[in-house]
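# pasting a predicted model and its sequence here:
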Amino acid sequence: MKQFVCLLVLVPAGFLTGCSQPASVNGVVPVTGTILHKGQPVAGATVTFVPNLEGRACSGATDENGHFEVTTLQPGDGAIPGRYNVLVAKSEVEGALSEDEALEYMKKHGKEPTITVKDLLPIKYKRRSSSDLMAEVGEGEENDFTFDLID
C-alpha cells in the first residue's frame, strides 16, 4: 500500500516537472540577417521564413540597424535546415484608438473610427506569391542573410 501511495504522489509530480520545461524543436540552427531598403537598414520590420516544402515557419523582427534573428519556438532559437521563402513586412496603423477612445468616438459620431494600415515597404515582399527572397538554411554553416529590398 505504501508503494501505491508513493506512485500516486511521484507520477503526477513527474508530469508537472516535464510540463514546466520550455517547448523546443530538435535540429534548429541559429539564423540571423539584415534587412535593407534601397541600401538603408530597416527598423521594426517583421521577417518570416516560410518553408519551401516541409518544416516550420520562423520569424523575427529587425532592430534599429535592420538586424534580425529568427525564432521557431524559443527566442532566437533559429530555423530547421532547409529552403525558405522569405517575407518582409512593415506597416503603420493610422487612426488607432484605445478601447475607451473608440467607445467615445462611437458615441460622438455614431460610427466606428476609421483605421488605415499603411505598408512602409514594397508590398511584394509581404506575400509568398510575389516575394522573390529565398534563403537556404544549412546545418553547421553560418546562416546570416542580407536582403536589400527594391521597389
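Here it is on my side, so go on. A quick note: this is a predicted structure, and the numbers were derived from the prediction, not measured.
# C-alpha from now on. contacts and neighbour counts both.
Noted.
# need the helices for this protein, in chain order.
Residue ranges of the helices in the chain, as given by DSSP state H, are 2-19, 99-109.
# take this one as well and set it beside the first:
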Amino acid sequence: MKITLPVPRAAALAVAMLASLVALPGCGESGPTMGRVHGKVTYNGQPVPKGTITFVPTAPGGRNATGAIAEDGTYALQTEAPGDGAIVGDYKVTVAARDDVILDYIPKKAPPPKRLTPEKYENPETSGLTAKVERGSNTRDFALTD
C-alpha cells in the first residue's frame, strides 16, 4: 500500500521531524559555564619552578580545577580537558610545590621532598589565597611570601 501526501503536507511533516531531532535532550552544548584561567605563581619574588595549583570551589558540589606550574611559574587550569579552565565562581586556592631529593645512595627510608613554598599554601583553609573565575579569559597571578 502506497501513501501519497500532498507536497505542502509532506514538507511540513519533514520540517516537523527535523525540528524534533534538533530539540532532542542531550543534543547540543550543555554543562556549566567555564572561564579559561592562567597566570603566574611566584614565591618571594621568584617564579615557582614546578608544582600544582588547585582551585577549590567555595560553593558545595563544585569541582576542583588544577594546573601544572611550569618552570617560569606560569600555569593554565583544567577541569576536564587541558586548558578548559574552571567553572565560573569563587574559589580557595592551593599551591603545592616540591622538589624531589636526589641521592647517590639508597637509604632505608626515603627523605621527604623539599618544599619550594611554605606548607600553609598546600591547604585551602590556611593558604589565604582566593580567586573569582568569570566567563571568558581570566589572569590570576599569585605572589607567595613567607
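Yes, it's here. Please read these numbers as outputs of a predicted model, since none were measured by experiment.
# tm score of chain vs chain?
Overlay of the two chains. TM-score (TM-score structural alignment, normalised by the length of the second structure): 0.70; 116 aligned residues with a C-alpha RMSD of 2.3 Å.
# CSV please, covering the helices of the first structure and showing distance to Asp132 of the first structure and mean neighbour count.
Converted to CSV, the helices of the first structure look like this (distance: least, C-alpha to C-alpha, whole Å; neighbours: other C-alpha atoms under 10 Å):
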stretch, distance to Asp132 of the first structure, mean neighbour count
helix 2-19, 40, 10
helix 99-109, 39, 12
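# I'd like those laid out as CSV, including distance to Asn85 of the first structure.
Below are the helices of the first structure laid out as CSV (distance: least, C-alpha to C-alpha, whole Å):
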stretch, distance to Asn85 of the first structure
helix 2-19, 33
helix 99-109, 37
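# who wins for proximity to Val28 of the first structure among the ones you listed?
In terms of C-alpha to C-alpha, the element of the helices of the first structure nearest to Val28 of the first structure is helix 2-19, at 20.9 Å.
# how far does the closest one sit from its chain's centre?
Remark: helix 2-19 of the first structure is offset 37 Å from the chain centroid, using C-alpha atoms, centre = their mean, to the nearest Å.
# by contact count, what packs against that helix?
When contacts are defined as 3 or more C-alpha pairs under 8 Å, 6 or more residues apart in numbering; DSSP states H and E, helix 2-19 of the first structure packs onto no helix or strand at all.
# for Lys38 of the first structure, find the nearest of the helices of the first structure.
Here helix 99-109 is closest among the helices of the first structure (C-alpha to C-alpha), at 37.4 Å.
# dump the residue contacts of the aligned residue in the second structure for Pro30 of the first structure.
Counting by TM-score structural alignment, Pro30 of the first structure lines up with Arg36 in the second structure. Shown in contact with Arg36 of the second structure (C-alpha atoms under 8 Å, 6 or more residues apart in numbering): 76-77, 83-86, 135-138.
# now neighbour count too, for these, in TSV please.
TSV is the format used below for those (neighbours: other C-alpha atoms under 10 Å):
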residue	neighbour count
Ala76	24
Leu77	26
Gly83	17
Asp84	16
Gly85	25
Ala86	31
Arg135	15
Gly136	12
Ser137	13
Asn138	18
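# in strands, which of those appear?
Using DSSP state E, the subset of the contacts of Arg36 of the second structure located in strands is 76, 86, 136-138.
# which of those residues lies closest to Lys114 of the second structure?
For those, the closest approach to Lys114 of the second structure (C-alpha to C-alpha) belongs to Ala76, at 23.9 Å.
# now do the equivalent of that closest one over in the first structure against Phe145 of the first structure, distance only.
Here Ala76 of the second structure is matched to Glu69 in the first structure, going by TM-score structural alignment. Counting by C-alpha to C-alpha, to the nearest Å, the gap between Glu69 of the first structure and Phe145 of the first structure amounts to 10 Å.
# name the residues contacting each of those two.
Common neighbours of Glu69 of the first structure and Phe145, using C-alpha under 8 Å, 6+ apart, are 31-33.
# any idea which of these has the most stuff around it?
The residue in those with the most neighbours, by other C-alpha atoms under 10 Å, is Val31 (25 neighbours).
# I'd guessed it sits against Ala79; true?
Yes: counting by C-alpha atoms under 8 Å, Val31 of the first structure does reach Ala79; the two are 6.4 Å apart.
# joint contacts of those two?
The contact sets of Val31 of the first structure and Ala79 overlap at 70, 137 (C-alpha under 8 Å, 6+ apart).
# ok so, going back, quick check, nearest of the ones in strands among the contacts of Arg36 of the second structure to Met17 of the second structure?
Checking those against Met17 of the second structure by C-alpha to C-alpha gives Gly136 as the nearest, at 35.9 Å.
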